[in-house]
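Asker: coords below, sequence missing:
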């Protein structure tokens, strides 16, 4: 009795999980949650949500920072309930594929000879015409790329079986995509770093990591150069970082210049160019060298960097940087432009030789590792192909001969989509059959006359 109960329980669970409506409902819930995740900013600090989602504001005064934090809406894709939904959707697809799709595919390949007296089948098309030759109708079906099976006075033909295979691969592609996403979630990591030009860096400053992830401590990098290309209107066209991957012995392993949408890839790690900043100026005054930090501010839509240098007990000058074209503007205490200077150019200010030797910059890098990314790419590739192929019609045709009474053929057929095209196919087959019959008849008449 216990065995029967367990068996029934497994069957009932399989029946529920393989239900198409359940899969669609779960998919809609996942899609809705993903939309919420694009509306509410993810992975921000508490102060950000308190500022943008105060208690007495939001949509109908219902969405505030407390609700966002308590429900995990600030990191939706890492919450236990969202992962549970993905696992449930994964199990539903696997169960549906094994219990419905694969048996249905096997059934579609089975020869299905039915007698012309079968009234139980719901058929799309039916016709009756005089028979001359079974060989002619088989040839007509072959011309329309049907697979034909002949037994006595019955013919069964089908085409478009790949249209029945495609849904199986749609499920497989989604399963692969979900598998890759889960592998990336548990084993991947994301790192943000600002690295000064000329400095060596190692992988640190993790902002997101999976429970099973580990940082590769044996990888070092060096920013050999950083530069910016400008448009004619002084707007930024692109910025570049020349990166060298080195080992612990100081040997160069790989060198590449990265820019936006052109990352460096090395041993499963991808280094993206994300941002940049000006850190300080290296200045030589007389025989002494100093390093002066610069501050950033906005002037309209443009960013500028500035710092001040005392030149006497009461006076000071301001150095203004607007871009990395090596030109620095010099203003006095009254806000008047008194000079412009290029890097490594020497001028005299207050009887002192003044040289800006370097504009010191940092490049912003995002370093990511996602071991499941290949599965995601393969899944989406299979999904695009299989989703397209799934629109092909699966069509079946039955032909039964009534030889003893009227010497007639009964043609019946059905298809799962493109019904008008299928009816046109059947009319073409019958027309071709009639043409073959006329040609055969004329050929026999000519032989008789000879």
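Answerer: Yes, it's here. Remember, it's a predicted structure, so these values are computed and weren't measured experimentally.

Asker: going by C-alpha atoms from here, please, whenever you check contacts or count neighbours.
Answerer: Fine.

Asker: which helix in the chain runs the most residues?
Answerer: Looking across the chain with DSSP state H, the single longest helix is helix 419-449.

Asker: which secondary structure elements does that one contact?
Answerer: Using 3 or more Cα pairs under 8 Å, 6 or more residues apart in numbering; DSSP states H and E, the elements in contact with helix 419-449 are helix 134-143.

Asker: residue contacts, residue 145?
Answerer: With contact set as Cα atoms under 8 Å, 6 or more residues apart in numbering, residue 145 has these partners: residue 159.

Asker: assumed it was part of a helix.
Answerer: No. According to DSSP: H, G, I helix; E, B strand; the rest coil, residue 145 belongs to no helix; its state is coil.

Asker: that one and residue 98, how far apart?
Answerer: Residue 145 is 30 Å from residue 98, where distance means Cα to Cα, to the nearest Å.

Asker: then this one, side by side with the first:
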């Protein structure tokens, strides 16, 4: 067990210190006395090395462990790989995942769905893994960077002899005979090191020296951690409402559709499509007789709700804010909101009709109604008659008991039930069933259903100009990603940290002179050949010829 100990130099070290924070003397007696010193974090104490840790310390120790961090990263990578075996649910449009994976991929697909892997990247456990990795990055960095900063910012020039002789690059020998004084030789050595871009510190009497360069590279890994923390935080921020959206929404021609999770509405004013001619198509496509789209676009208008946005009982007040034609790879963009052209479908659908109410016997036209298939009004006025809406069936059908029902909310077979009041009718009004499409009138025998009222009044359109039909449905991929700038910032900071750590090395050279006996030690985190070459160059310029191979300490060699 590591005990709190006081070094022979008089410095009181923290519990867990391996090398004295002042003179560098090893504080542990072990079997590696002839091995080079372990200089990781300069031997300083860390919180994760506390004796008798409490609950909070145990949690800290778990997240400060690099081994645990590696395990969490491996588990996350495996989970990410599993999530790409089959397509994720978010890549599909209008499908039932509970049956799709089984029908398409068989038993393995069903197991894939039941395990929740079909929505891996939105699952709580995957987000938890990312959060744990981010926490580990924060704790690992704090556990190491603060003690390391304290050690590097308070370095002593004179180091213990054992500290110097147990460095991987070391030299011991007498000063050159030609050297006049210790101080003069040290000054000459300092000048040689400065030419190699070292920052040199010496004691006043010239008996000790510390040369250092590229200290900033020691902070590279921690800057990399900061970038990764920002990156992961930005990814997690996507779960904040309004920060991220990636949905596929259908926009029939002529309809205004609310964009989920926003105050925006988008209208598909017109969808246009251009097909390749037979001359432009290859022989294979001509043989198949397929129509191949050449270009297709959505003429879109973006609105922003300014009033009654959250009141479903009132019509929202919309203000046009942007207008743009959307084609493949050229999305609509407005203040971080983007709408990509994803797909289209030929699906003729009735949007609105403007039928005229007529007197069947005299041919008199009382007025025209403007009936929306999306939100019909509660009542309509046509001359002396009032038509109050009693029921609306977007896709009219009859159940097993012969009662009217709707099969969906899409106006595929629209039917309206009005209560008509006016001259010549009963006081309480009479029921009138109206089918806007002529084919539905015939199929469901509109005149037979309306009985005697059908002989008096007729509700029909005069021309096709009074009918609004959506020929195509445009499918748009709607995206909002407010976290993306933070993701790029995190990635950039991470790259800066990687460059700092890879292309520069923190190099330090210590030396001391005792009775004209020179002892030198040098350390770097990598590229030992480079620092050894610099030491040899410095010694040669001060009159000491040395074989570079003899400078490197190798295990039990003395």
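Answerer: Everything's here; your move. Computed from a prediction, not measured in an experiment: that's the story for all the values here.

Asker: re the thing from before, and the longest helix of structure 1 with helix 134-143, angle?
Answerer: Angle of helix 419-449 of structure 1 versus helix 134-143, following axes from the mean of the first three to the mean of the last three Cα atoms, to 10 degrees, is 140 degrees.

Asker: list the buried ones in helix 419-449 of structure 1?
Answerer: Across helix 419-449 of structure 1, burial judged by 16 or more other Cα atoms under 10 Å covers 422-423, 426, 428-430, 432-434, 436-437.

Asker: distance to residue 327 of structure 1 added to the residues you listed, as CSV?
Answerer: As requested, these are exported to CSV (distance: Cα to Cα, whole Å):
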residue, distance to residue 327 of structure 1
422, 73
423, 76
426, 79
428, 78
429, 80
430, 83
432, 82
433, 85
434, 87
436, 87
437, 90
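
Asker: among these, which pair sits farthest apart?
Answerer: 422 and 437 (22.6 Å; Cα to Cα).

Asker: all helices of structure 2, in order?
Answerer: Using DSSP H, helices in structure 2 cover 55-64, 66-82, 97-114, 124-153, 161-165, 182-195, 220-237, 283-288, 438-443, 446-450, 453-456, 484-503, 528-541.

Asker: which one of those helices lies closest to residue 333 of structure 2?
Answerer: helix 484-503 (14.9 Å).

Asker: the closest one versus helix 220-237: what angle between them?
Answerer: Helix 484-503 of structure 2 runs at 160 degrees relative to helix 220-237, counting by the same axes, to 10 degrees.

Asker: for the counterpart of residue 536 of structure 2 in structure 1, which residues are in contact?
Answerer: Taking TM-score structural alignment, the alignment pairs residue 536 of structure 2 with residue 427 from structure 1. With Cα under 8 Å, 6+ apart as the criterion, no residue contacts residue 427 of structure 1.

Asker: from residue 406 of structure 1, how far off is residue 427 of structure 1?
Answerer: Per Cα to Cα, residue 427 of structure 1 is found 21 Å from residue 406 of structure 1.

Asker: what of residue 37 of structure 1?
Answerer: To residue 406 of structure 1, residue 37 of structure 1 is 69 Å away according to Cα to Cα.

Asker: and residue 158 of structure 1, by the same measure?
Answerer: Separation of residue 158 of structure 1 from residue 406 of structure 1 (Cα to Cα): 26 Å.

Asker: among those two, which residue is more densely surrounded?
Answerer: residue 158 (23 against 11; other Cα atoms under 10 Å).

Asker: that one contacts residue 393, correct?
Answerer: No. Counting by Cα atoms under 8 Å, residue 158 of structure 1 stays clear of residue 393, with 10.3 Å between them.

Asker: what does residue 113 of structure 1 align to in structure 2?
Answerer: Counting by TM-score structural alignment, residue 113 of structure 1 lines up with residue 157 in structure 2.

Asker: now swap in residue 263 of structure 1 and tell me
Answerer: With TM-score structural alignment defining the correspondence, residue 263 of structure 1 maps onto residue 331 in structure 2.

Asker: list the contacts for that match?
Answerer: Taking Cα under 8 Å, 6+ apart as the test, what residue 331 of structure 2 contacts is 338-341.

Asker: let's see that with 10 Å instead.
Answerer: 324-325, 337-342, 476-478 (Cα atoms under 10 Å, 6 or more residues apart in numbering).

Asker: what subset of those residues is buried?
Answerer: Applying 16+ other Cα under 10 Å to those, the neighbour count classes 325, 337-342, 476-478 as buried.

Asker: from these, which land in strands?
Answerer: Residues from these lying in strands, with DSSP state E as the criterion: 325, 337-342, 476-478.
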